[in-house]
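# got a predicted structure here, sequence first:
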Amino acid sequence: MSETGTGAQTQSGSLTRFLLAILPKTSAGRKLAAGAAVDSIGSGMFLAASTLYFVTVVGLPAAQVGMVLSVAGIVGLLSPVPLGRLADRTGPTKVYVALLAARGIGYAGFALVDSFWPYAILTCLLTALDRGCSPLQQVVVGLIEGGGNQTRTMASIRSVRNIGLTVGFLLAGAVLATEHRAAFAALFLGNSLTFFVIAVVVERLRRKTAVTDRKAEPAKAAADPAPTHIRSPFRDLRFMLFTVSNGVLSLHDSVLFVLLPLWLTTATTAPASGVSVLLAINTVLTVLLQVYVAKFAETTARALKLIWAALLPLLLSCGAFVGAEHVSVWPAVAFAVLAVVLLTVGENLHSVAVWNLSYEMVPTAARARYLAAFSLGVTGQQIVGPVLMTAVMLPLGSIGWALLAVLFALAALAVRATGGPRTEPGPVSAVPSAPTPTEVTR
């Protein structure tokens, strides 16, 4: 066999081993991950091409498009909680599948949009459905996978989503190059189809899980305590403190996607082209790290310890960002790379830990509405974070990074103090313990 053939086989074998390493352990988990991969390819295509299409092809003013996206963000902030309440009453998986189908129909409708109001109404409606789906995904994975595999499966989904988004970005490049309306319409329809693919996958898994649950229902009914009243998550002080502190700790997201490009070009001597390289480093590391670090959050106790492990690289990244501001070009590049690597490690450790903690501490009977309320902390960060990064962090320079480090430390302390399962009586949700081992969705 030629050396070329041997090399190709070696590369193929390495790729196969890598995919097996990041995929979930169970058949159901692998199906969920495959659906998420298809879903994220559609997301990548839409995110890369939609704004340009509505401005350059449809002819909407850029200011109007920006205004609609801002209003849609506010609508999306309000939608998860009522959808979570609906899911608790009628079944999380049923509502999740219905939302996926509705989003599939809605995103196909973008191919028909040719004026402002249809674009505005459809964008606001779909943003509300998108945000409502996000916390439901965690509930659905928990119901289908069970506690022993939930964290790994959620980590796998995040990994394959990053791969899928990258593929979608590349596929959208071909459409952007043509700038032909029919090509954009095909892109929208392709994105729409991905929602129906994952809806079918989840529905089949739901039916299979329902059959298993019916067989176990007599024993479960005998073991479960009588249901008691569940208070609103917004009246649960400990839970809301956990939600807010997690939102503050999630500021690493705004650092990466809002502050980093501006900071690199205005506060350092590093070349502006380095932004894309740094973002690529983040994407690749996320794919490689998510599943690996998930094994360190298989129990609540380990997830709580993981918050400390996440805090250390986040604090060190702030120091590396400061260092990049006070050196010449190539040392600045090195410091920037180090800062992004540390930030990415902290981000991945944090996200894996809070998947477990948020799932563990919510009442079983109100899991969807509680996790919907929990998602508001991250959404709030997405609203407040960009303003904080551009109006405070960037002008303050090194002092701004010190301030961010203090915020990270205080938020981590609060997450540690408020996270984890409850000790008080009442129906408490817990990922079932096991000797071995949590936006795509969008």
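Right, received. Where do you want to start?
# all contacts plus neighbour counts: C-alpha atoms, from now on.
Will do.
# gap between residue 143 and residue 369?
Distance, residue 143 to residue 369, using CA to CA, to the nearest Å: 15 Å.
# no no, residue 163
Taken as CA to CA, the span from residue 163 to residue 369 is 30 Å.
# helices of the stretch 51-200 of the chain, start to end?
Listed in chain order, the helices found in the stretch 51-200 of the chain under DSSP state H, counting those that start in this stretch are 62-78, 80-90, 92-109, 116-145, 147-178, 181-223.
# need the winner for burial among the ones you listed.
Among these, helix 147-178 has the highest mean neighbour count (mean count of other CA atoms under 10 Å), at a mean of 23.
# who are the packing partners of that one?
When contacts are defined as 3 or more CA pairs under 8 Å, 6 or more residues apart in numbering; DSSP states H and E, helix 147-178 packs onto helix 27-52, helix 116-145, helix 181-223, helix 274-294, helix 329-360.
# relative to residue 96, which of those helices is closest?
Closest approach to residue 96 among these is made by helix 116-145 (6.3 Å; CA to CA).
# so that closest one versus helix 92-109, what angle?
Between helix 116-145 and helix 92-109, the angle comes out at 150 degrees (axes from the mean of the first three to the mean of the last three CA atoms, to 10 degrees).
# can you give me how far helix 116-145 is from the chain middle?
Centroid displacement of helix 116-145 relative to its chain, using CA atoms, centre = their mean, to the nearest Å, is 12 Å.
# check it against this one:
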Amino acid sequence: MKGVIPEPGPLRPLALATLLSRVGNGLLMTVSVLYFTRIVGLSIAEVGLGLTIAGLFGLLSAVPLGHVADRRGPRGLFVVLSSSVAVLSLAYLLVDTFWQFLVVAVAVTVLDRGAGAVRAALIAAVTQGSAGRVAARAYLRAITNIGIMAGAAVGALALHFDTRTAYQLMFVVDSVLTCASAFIILGIPRVAPQPKTAEGPVWIALRDRGYLAVSALNAAMSIHYAVLDVAIPLWVVEHTEAPRWTVALLLIINTIVVALFQVRSSRGIQDPTSAARATRTAGWLLLASMVLFAAASDGGAVVAVGLLAIGAFVQVIGELLQSSGSFLLGFDLASDQAQGQYQGVWGTSMSISTMVAPTVLALLPLGLGVPGWIILGVWFAVIGVLFVPVVRWAVARKQTAQVTAA
């Protein structure tokens, strides 16, 4: 990849499709909760319950649909799933009761989680080698942040007008962008399906204890992604002297650093060993950032803003290393003959992390205060240290399985 635009090849349509779809995501992230509460009339509790139930159903789709991608090819399946999500999401505009909201949310989430696994399998199929896959995922993550930021800016217009029409227009724009991004993927050459093996179990990813262990550790570490969204806003407002705009400042720091440095941070990660070591370093950085966030509660406004800003910067450096390590491990420890299945497992573990994170943050930093921040930081450091021996064990298991199969 040279410059901002990737070289001609599969990554270029992937990047454009990612940008368009993430702009749509940014739109809905900005307006959806307010639309369902202010316009439709659902309560916050109903929206939260509906999304939680939908998330639980979504856990069931990634591995099976990833397996279908292995057998049928990921490109066509991704187009079908993404375009289906685009059309079904318009059904939100017809919702006026909780049960209708729940049905639509479940259907959209099941297809969307499956599309995520299929997309990861597609990336694995059209990129070469561990370094190529990590670089591609890093580039696409930077594009993701840019797209969400742009979508949130457009969504702010709907918040300004605060009308049913303005909110509903955002849903329509998201649907159009998602559908367009799906068909842009057709610019990628067709990926041949993996041949079906005559012997052995079908669900090999679910039987791979090494991969499952690394996935679990990665999910436990990935709780840090929710810190800025869930814990920091309440911490800043209720426990520090920092002004409210500090919350936006920290989010801006995170977004800009990821957009500018995600690709660069991935360049030194070439194999599972370097990925595990990068994750170990990330754990120590996350511990340091949690300590800084905690210390912001003891000082005036200037001190609090300074500590929070430094903490956000340290955290995002840890995030860059952890995410880059995650990109490699998710692909490299998987069997190339079943990348769809394995990416389904990886995606499911991340979905579980996303569901668990708010509860963990409510119990620790928001519930216990400063001690809770320290406990959370130690948690990240310990998980990071565990990555090195667990990844070594998973690599040895994979090598033994390959020798046995040969």
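Noted; the coordinates are in hand. Quick caveat: nothing in here was measured; it's all calculated off a predicted structure.
# post the TM-score for the overlay when you can.
The pair, once superposed, lands on a TM-score of 0.90 when counted by TM-score structural alignment, normalised by the length of the second structure; 399 aligned residues with a CA RMSD of 2.6 Å.
# related to what we said a few turns ago, got CSV for the helices of the stretch 51-200 of the first structure, with distance to residue 341 of the first structure too?
Below are those laid out as CSV (distance: least, CA to CA, whole Å):
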stretch, distance to residue 341 of the first structure
helix 62-78, 29
helix 80-90, 32
helix 92-109, 34
helix 116-145, 26
helix 147-178, 16
helix 181-223, 32
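# how about those, which one is nearest residue 306 of the first structure?
Closest of the helices of the stretch 51-200 of the first structure to residue 306 of the first structure is helix 147-178, at 13.2 Å (criterion: CA to CA).
# from residue 254 of the first structure, how far off is residue 335 of the first structure?
Counting by CA to CA, the gap from residue 335 of the first structure to residue 254 of the first structure is 19 Å.
# for residue 10 of the first structure, same thing?
Distance from residue 10 of the first structure to residue 254 of the first structure, by CA to CA: 39 Å.
# which strands or helices does the helix ranked longest in the second structure pack on?
What stands out as the longest helix in the second structure, according to DSSP state H, is helix 370-405. Packing partners of helix 370-405 of the second structure (3+ CA pairs under 8 Å, 6+ apart): helix 209-221, helix 272-295, helix 365-368.
# who wins for proximity to residue 352 of the first structure among the helices of the stretch 51-200 of the first structure?
So among the helices of the stretch 51-200 of the first structure, helix 147-178 is nearest, using CA to CA, at 6.9 Å.
# any chance you could list what contacts stretch 386-401 of the first structure?
254-255, 258-259, 262-263, 267, 318-319, 321-322, 325, 404 (CA atoms under 8 Å, 6 or more residues apart in numbering).
# recalculate using a threshold of 10 Å.
Stretch 386-401 of the first structure is contacted from outside by 251, 253-255, 257-260, 262-263, 266-267, 315, 317-323, 325-326, 381, 385, 402-407, using CA atoms under 10 Å, 6 or more residues apart in numbering.
# in the second structure, what residues pair with it?
Using TM-score structural alignment, stretch 386-401 of the first structure lines up with residues 358-373 of the second structure.
# pull the distance from the matching stretch to the chain's centre.
With CA atoms, centre = their mean, you get 22 Å for stretch 358-373 of the second structure.
# before we move on, the earlier item: narrow the contacts of stretch 386-401 of the first structure to just the buried residues.
With burial judged by 16 or more other CA atoms under 10 Å, the buried subset of these is 251, 253-255, 258-260, 262-263, 267, 315, 317-323, 325, 381, 385, 402, 404-405, 407.
# hmm, back to that, the match of stretch 386-401 of the first structure: which residues count as buried?
Neighbour counts using 16+ other CA under 10 Å place 358, 360, 361, 364, 365, 366, 369, 370, 372, 373 of stretch 358-373 of the second structure among the buried residues.
# and these, which is closest to residue 11 of the second structure?
Nearest member of these to residue 11 of the second structure, counting by CA to CA, is residue 358, at 33.7 Å.
# as TSV, the buried residues of stretch 358-373 of the second structure with distance to residue 69 of the second structure would be great.
Shown next, in TSV, are those (distance: CA to CA, whole Å):
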residue	distance to residue 69 of the second structure
358	32
360	34
361	35
364	39
365	41
366	41
369	45
370	46
372	42
373	41
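# and the angle for the longest helix of the second structure with helix 301-332?
Going by the same axes, to 10 degrees, helix 370-405 of the second structure makes 10 degrees with helix 301-332.
# and residue 41 of the first structure? What does it align with in the second structure?
Using TM-score structural alignment, the equivalent of residue 41 of the first structure in the second structure is residue 23.
# now which residue in the second structure aligns to residue 84 of the first structure?
Match for residue 84 of the first structure (TM-score structural alignment): residue 66.
# from residue 344 of the second structure, how far out is that match?
For residue 66 of the second structure, the distance to residue 344 of the second structure equals 5 Å [CA to CA].
# one more: residue 200 of the second structure?
To residue 344 of the second structure, residue 200 of the second structure is 19 Å away according to CA to CA.
# then residue 201 of the second structure?
As judged by CA to CA, residue 201 of the second structure and residue 344 of the second structure stand 17 Å apart.
# how many neighbours does residue 328 of the first structure have?
Neighbours of residue 328 of the first structure under the rule other CA atoms under 10 Å: 12.
# so what's residue 26 of the second structure up against?
Contacts of residue 26 of the second structure by CA under 10 Å, 6+ apart are 144-155, 170, 174.
# now tabulate those residues in TSV and tack on distance to residue 18 of the second structure.
Below are the contacts of residue 26 of the second structure laid out as TSV (distance: CA to CA, whole Å):
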residue	distance to residue 18 of the second structure
144	6
145	10
146	10
147	8
148	10
149	13
150	13
151	12
152	15
153	17
154	17
155	18
170	18
174	13
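# name the nearest of those relative to residue 194 of the second structure.
Proximity of those to residue 194 of the second structure (CA to CA) peaks at residue 144, which lies at 28.7 Å.
# nearest residue to that closest one other than its sequence neighbours?
Spatial nearest neighbour of residue 144 of the second structure, excluding adjacent residues (CA to CA, 6 or more residues apart in numbering): residue 22 at 5.7 Å.
# so the one you found touches residue 175, yeah?
No: in this structure residue 22 of the second structure lies outside contact range of residue 175 using CA atoms under 10 Å: 11.4 Å.
# which residues do those two both contact?
Joint contacts of residue 22 of the second structure and residue 175 (CA under 10 Å, 6+ apart) are residue 181.
# quick one: what's aligned to residue 215 of the second structure in the first structure?
Using TM-score structural alignment as the criterion, residue 215 of the second structure maps onto residue 243 of the first structure.
# what sits against its match?
237, 249, 354, 358, 370-371, 373-378, 414-415, 418-419.
# what does residue 194 of the first structure correspond to in the second structure?
In the second structure, residue 194 of the first structure lands on residue 177 (TM-score structural alignment).
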